[in-house]
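Trainee: I'd like to go over a predicted model; first the sequence, then the structure.
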Amino acid sequence: MQQITLAEASLHLPELIEAAMNGEEIIITKDEKPVVKLTLVASVEKRPPLFGSAKDLITISDDFDAPLEDFKDYM
């Protein structure tokens, strides 16, 4: 774990981000108090949707296939 002041962090942000991406934990301090922890975000594994997970989210009316009133002249 590395501690660095806010002023130093603003000057060396790209290097600090690279260090965090390599697994290092960086604490940024302001007025000698820790205020921010810079760490690698755990990757979120996207899983495939479960079969039936959208059940009852979409409804289709009973007359879905019925001709529309506005198109009677064209039929």
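Mentor: In hand now; what should we look at?
Trainee: Every contact and neighbour count from this point should use C-alpha atoms.
Mentor: Fine.
Trainee: Identify the residue nearest residue 1 in space, chain neighbours excluded?
Mentor: residue 25 (4.9 Å; CA to CA, 6 or more residues apart in numbering).
Trainee: so where do the strands sit in this protein?
Mentor: According to DSSP state E, the chain carries its strands in the segments 2-5, 26-30, 33-38.
Trainee: alright, now check it against this:
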Amino acid sequence: MEIVNIHKAKTHLSRLVENAAKGDPFVIAKAGKPLVRVSPVDAPEGGQIRRLGFLEGHLKVPDDFDQIGADEIAALFGAEP
């Protein structure tokens, strides 16, 4: 994330805001101390990030998933295979 001082932010505000709207947020600092973060309005906040289902379409669960290793597990409990 880019950190810019107030003077640079005032000088290049249009470009910085345009980049932020495209998903490249930036921080405005005063005397090297970060003051504010500029990010797109529709960007999720820290507690709103959606994690459930983030691997959808990347993994394939076998149809017999609940039976994988059943014989080995039964043998561990003394059952006959």
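Mentor: All right, it came through fine. Every value quoted in this text rests on a predicted model; they were computed, and no experiment measured them.
Trainee: Work out the TM-score between the chains.
Mentor: Scored by TM-score structural alignment, normalised by the length of structure 1, the superposition of the two chains gives a TM-score of 0.55; 43 aligned residues with a CA RMSD of 1.2 Å.
Trainee: Can you add distance to residue 19 of structure 1 and mean neighbour count and give the strands of structure 1 back as JSON lines?
Mentor: As requested, the strands of structure 1 are exported to JSON lines (distance: least, CA to CA, whole Å; neighbours: other CA atoms under 10 Å):
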{"stretch": "strand 2-5", "distance to residue 19 of structure 1": "10", "mean neighbour count": "15"}
{"stretch": "strand 26-30", "distance to residue 19 of structure 1": "8", "mean neighbour count": "18"}
{"stretch": "strand 33-38", "distance to residue 19 of structure 1": "9", "mean neighbour count": "14"}
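Trainee: For my notes, please list those in TSV and give distance to residue 13 of structure 1 for each entry.
Mentor: Putting the strands of structure 1 into TSV (distance: least, CA to CA, whole Å) gives the following:
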stretch	distance to residue 13 of structure 1
strand 2-5	11
strand 26-30	11
strand 33-38	10
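Trainee: out of the ones you listed, nearest to residue 17 of structure 1?
Mentor: With respect to residue 17 of structure 1, and counting by CA to CA, the nearest of the strands of structure 1 is strand 33-38 at 7.7 Å.
Trainee: quick check: angle from the closest one to strand 26-30?
Mentor: Orientation note: strand 33-38 of structure 1 sits at an angle of 150 degrees relative to strand 26-30 (axes from the mean of the first three to the mean of the last three CA atoms, to 10 degrees).
Trainee: start and end residues in structure 2 for strand 33-38 of structure 1, please.
Mentor: Equivalent residues of strand 33-38 of structure 1 are located at 33-38 in structure 2, counting by TM-score structural alignment.
Trainee: mean deviation of that stretch from structure 1?
Mentor: Compared with structure 1 after fitting, stretch 33-38 of structure 2 deviates on average by 0.5 Å (mean CA distance after the TM-score superposition for structure 1).
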